[in-house]
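Student: Structure of the sequence below:
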Amino acid sequence: MKKITGVFVSILMAVLILAGCSGQGGSAQSGEAPLKVAMDLKFPPFTEMDENGNPKGIEVDIAKAFGDYLGREVEIINTDFSMLIPALETGEADIIICDMTVNEERKEVVDFSEPYLYGRTLALVGKDFAVRNNVTDEMKPEDFFAIKDARYVGLAGTISVSVPQSYGIPVEEITDVASGLMEINNGTADVFVGANTIIGNHDAYPDTTEIYWGIKEYSQSAMAVKKGNTELLDQANAFVKTMYEDGGFYKTAGDKYDEAIHNYLKDDSLGLDFIIYPPKQ
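Tutor: Below is the predicted model of the structure:
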């Protein structure tokens, strides 16, 4: 009887040890809830859906890599961009990973991680306007924004409006990019300020537009968490740091995403490095 009892105790101890081990590590073992990542899946190559309706893109892979870093499963919450921050506030999402630009207004309602994407500030100008005013990339931004009688058009709520206004320039605000590009193309407006996508916009109208690269401002995009969620914020910051290290996400992803960035920017000379580092001043 004592021998049987001893065997039973040994088996029980082994089960308890295995149970304790299974509680460490990833979510599949610990039962920790999935990390709910909010993003708007209609901004390729960063966030989009494949032919089967599954999330894909650079930031989708970043979200999955962050989940691996935390040892948690990832659940993508497809959310319209305008509703991303409300999704945090209601608890529908834990974190936003969706090329969200850091600005003072958003910092009032969310906490941002360290940046992981950067956007140049560029100006699409009419070619005739550039010739008349001797616009070159060497022109100082103060001189560029001082050109008299220049007509500015910009997308409401974006740097298209805020950057020119910071130089005291009035801007005709519009609600869609296409109409602004058409105005530059047909000469009814002279300057359209934007981000990296200006490169592709110029590619659409190469005969009638030029790009001015001399603006010094640039944007930073970061992950966003609910105000006060310091634990997840610290984890996001630590992960972003690893992305840039040898063997980190960006160091191993270049070959995969360079072609996508070529296509996005309409420039074969620009790859992933162009959007993950701040521009040299």
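Student: contacts and neighbour counts: CA atoms only from here.
Tutor: OK.
Student: Let me know the next secondary structure element after the longest helix belonging to the chain.
Tutor: Looking across the chain with DSSP state H, the single longest helix is helix 2-22. Counting by DSSP states H and E, the next helix or strand C-terminal to helix 2-22 is helix 27-30.
Student: Summarise which helices and strands the helix or strand following that next one is packed against.
Tutor: Under the assignment DSSP H and E, the closest C-terminal helix or strand after helix 27-30 is strand 35-39. In terms of contacts (3 or more Cα pairs under 8 Å, 6 or more residues apart in numbering; DSSP states H and E), strand 35-39 is packed against strand 74-78, helix 84-90, strand 95-96.
Student: Centre of the chain to stretch 198-211, how far?
Tutor: Using Cα atoms, centre = their mean, to the nearest Å, the mean C-alpha position of stretch 198-211 is found 23 Å from that of the whole chain.
Student: Span of it from start to end?
Tutor: Taking Cα to Cα, to the nearest Å, the span from the opening residue of stretch 198-211 to its closing residue is 8 Å.
Student: What lies in contact with that stretch?
Tutor: Contact partners of stretch 198-211, identified using Cα atoms under 8 Å, 6 or more residues apart in numbering, comprise 122-128, 130, 181, 184-185, 264-267.
Student: could you measure Gly6 against Ala19, distance?
Tutor: Between Gly6 and Ala19 the distance is 20 Å, computed by Cα to Cα.
Student: let me fix that: Pro44
Tutor: In this structure, Pro44 and Ala19 are separated by 43 Å, where distance is defined by Cα to Cα.
Student: wait, which of the helices and strands packed on strand 35-39 is closest to Arg151?
Tutor: helix 84-90 (33.4 Å; Cα to Cα).
Student: Tell me which residue is most central in the chain.
Tutor: If you average the C-alpha coordinates of the chain and look for the closest C-alpha using Cα atoms, centre = their mean, you land on Asp99, 1.8 Å from that point.
Student: any idea whether that one is helix, strand or coil?
Tutor: coil (DSSP: H, G, I helix; E, B strand; the rest coil).
Student: And it, how far from Met243?
Tutor: With the distance defined as Cα to Cα, Asp99 ends up 16 Å from Met243.
Student: Second chain to compare with the first, below:
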Amino acid sequence: MNLVNKDTLQEFRIICADLPAPPLFWKDDKGYRHGYESDLGRLLANTLGLPFSFAYHNWADFYPALQADQGEVILCGQGISEYRKTLADFTEPYAIFDEAVMVLRGSTVRSPADLAGKRVGAIANSLNMALAETFADCICVPFGGDSDDVLGDMVQALRDGTIDAFVDDDVALVPLAKEADLAIAFSVPTQNKWGIAVKKGNGQLLAQVNEALAAVKTNGQLEQIWRKWMPSLAYPFGDN
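Tutor: Here you go, the predicted structure:
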């Protein structure tokens, strides 16, 4: 199934972060990239009839890289927010997740009210930060994403006591909660939609990626990789 004109597009380059964030993406010791988003990128490239590659950038550099044509799309944990829609156009969702708050094990935080006066981290300008800003009287601490591992930075800040909690999507925090010193304090059923970002004005590519995404939803391939990597989370596109 070839959905693109190869005279105008030769490769499907996926802008993403080179850091471990299972079950979404991570590399093994041979450098092969595993996970739900990694497999989705391969599926879409195959459906489009194009070779693909990963174009690694720090989180804060995703949209400048897209604007500079250093990749065709961003496929890396991008909740579709009003702010991000000013930076790029987005496909239909390929994932829907709730959000959660991570603390050190033994913390007394059990609800948003318990975060009053506490320092709560989240990635700047993210849906996670938007949620943190709804917690009354907490002190929001933005993480810029300009390092090699922004999730690791938040975990380390929590362990160092620089912050008291941080917000991320539940899919990223469930694996971390298996560590001896970390725990999920509570979850919030926000049902955030994640999409693939395409450079503004490139309506043709947006339509092509949407068509490829619809195809892998319809033929069951998206559900297959969801259940492979995230069997504990309900597949959100059951009616497709």
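Student: what's the TM between chain one and chain two?
Tutor: The TM-score (TM-score structural alignment, normalised by the length of structure 2) is 0.74; 224 aligned residues with a Cα RMSD of 3.5 Å.
Student: Show me where the stretch 51-200 of structure 1 has its helices.
Tutor: 58-70, 84-90, 104-107, 127-132, 141-144, 159-166, 177-186, 198-204 (DSSP state H, counting those that start in this stretch).
Student: May I see these organised as a markdown table, with mean neighbour count and distance to Leu272 of structure 1 added?
Tutor: Rendered in a markdown table, the data for those read as follows (neighbours: other Cα atoms under 10 Å; distance: least, Cα to Cα, whole Å):
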| stretch | mean neighbour count | distance to Leu272 of structure 1 |
| --- | --- | --- |
| helix 58-70 | 19 | 10 |
| helix 84-90 | 18 | 25 |
| helix 104-107 | 10 | 26 |
| helix 127-132 | 15 | 29 |
| helix 141-144 | 14 | 26 |
| helix 159-166 | 19 | 22 |
| helix 177-186 | 18 | 24 |
| helix 198-204 | 19 | 15 |
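Student: got the ones you listed as JSON lines, with distance to Gln29 of structure 1 columns?
Tutor: JSON lines is the format used below for these (distance: least, Cα to Cα, whole Å):
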{"stretch": "helix 58-70", "distance to Gln29 of structure 1": "13"}
{"stretch": "helix 84-90", "distance to Gln29 of structure 1": "26"}
{"stretch": "helix 104-107", "distance to Gln29 of structure 1": "35"}
{"stretch": "helix 127-132", "distance to Gln29 of structure 1": "61"}
{"stretch": "helix 141-144", "distance to Gln29 of structure 1": "56"}
{"stretch": "helix 159-166", "distance to Gln29 of structure 1": "45"}
{"stretch": "helix 177-186", "distance to Gln29 of structure 1": "48"}
{"stretch": "helix 198-204", "distance to Gln29 of structure 1": "46"}
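Student: Out of the ones you listed, which is closest to Leu117 of structure 1?
Tutor: Comparing the helices of the stretch 51-200 of structure 1 under Cα to Cα, the one sitting nearest is helix 58-70, at 10.0 Å.
Student: Between the contacts of stretch 198-211 of structure 1, which sits nearest Glu217 of structure 1?
Tutor: Lowest distance from Glu217 of structure 1 to those (Cα to Cα) belongs to Leu122, with 8.9 Å.
Student: Apart from its chain neighbours, what residue comes closest to the aligned partner of that closest one in structure 2?
Tutor: Alignment note (TM-score structural alignment): Leu122 of structure 1 maps to Ala100 of structure 2. Excluding its sequence neighbours, the residue lying closest to Ala100 of structure 2 (Cα to Cα, 6 or more residues apart in numbering) is Ser187, at 4.1 Å.
Student: Now do the aligned partner of Gly31 of structure 2 in structure 1 against Asp61 of structure 1, distance only.
Tutor: The alignment partner of Gly31 of structure 2 in structure 1, by TM-score structural alignment, is Gly53. Distance from Gly53 of structure 1 to Asp61 of structure 1, counting by Cα to Cα: 16 Å.
Student: ditto for Glu32 of structure 1
Tutor: Counting by Cα to Cα - Glu32 of structure 1 and Asp61 of structure 1 are separated by 21 Å.
Student: got it, and Asp149 of structure 1?
Tutor: If you measure Asp149 of structure 1 against Asp61 of structure 1 using Cα to Cα, the figure is 46 Å.
Student: Compute the number of surrounding residues for Ser81 of structure 2.
Tutor: Per other Cα atoms under 10 Å, the neighbour tally for Ser81 of structure 2 reads 17.
Student: Now do the contacts for it.
Tutor: For Ser81 of structure 2, the residues meeting the contact criterion (Cα under 8 Å, 6+ apart) are 126-127.
Student: before we move on, the earlier item: mind putting the helices and strands packed on strand 35-39 of structure 1 into a markdown table with distance to Met13 of structure 1?
Tutor: What follows is these, written out as a markdown table (distance: least, Cα to Cα, whole Å):
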| stretch | distance to Met13 of structure 1 |
| --- | --- |
| strand 74-78 | 34 |
| helix 84-90 | 43 |
| strand 95-96 | 40 |
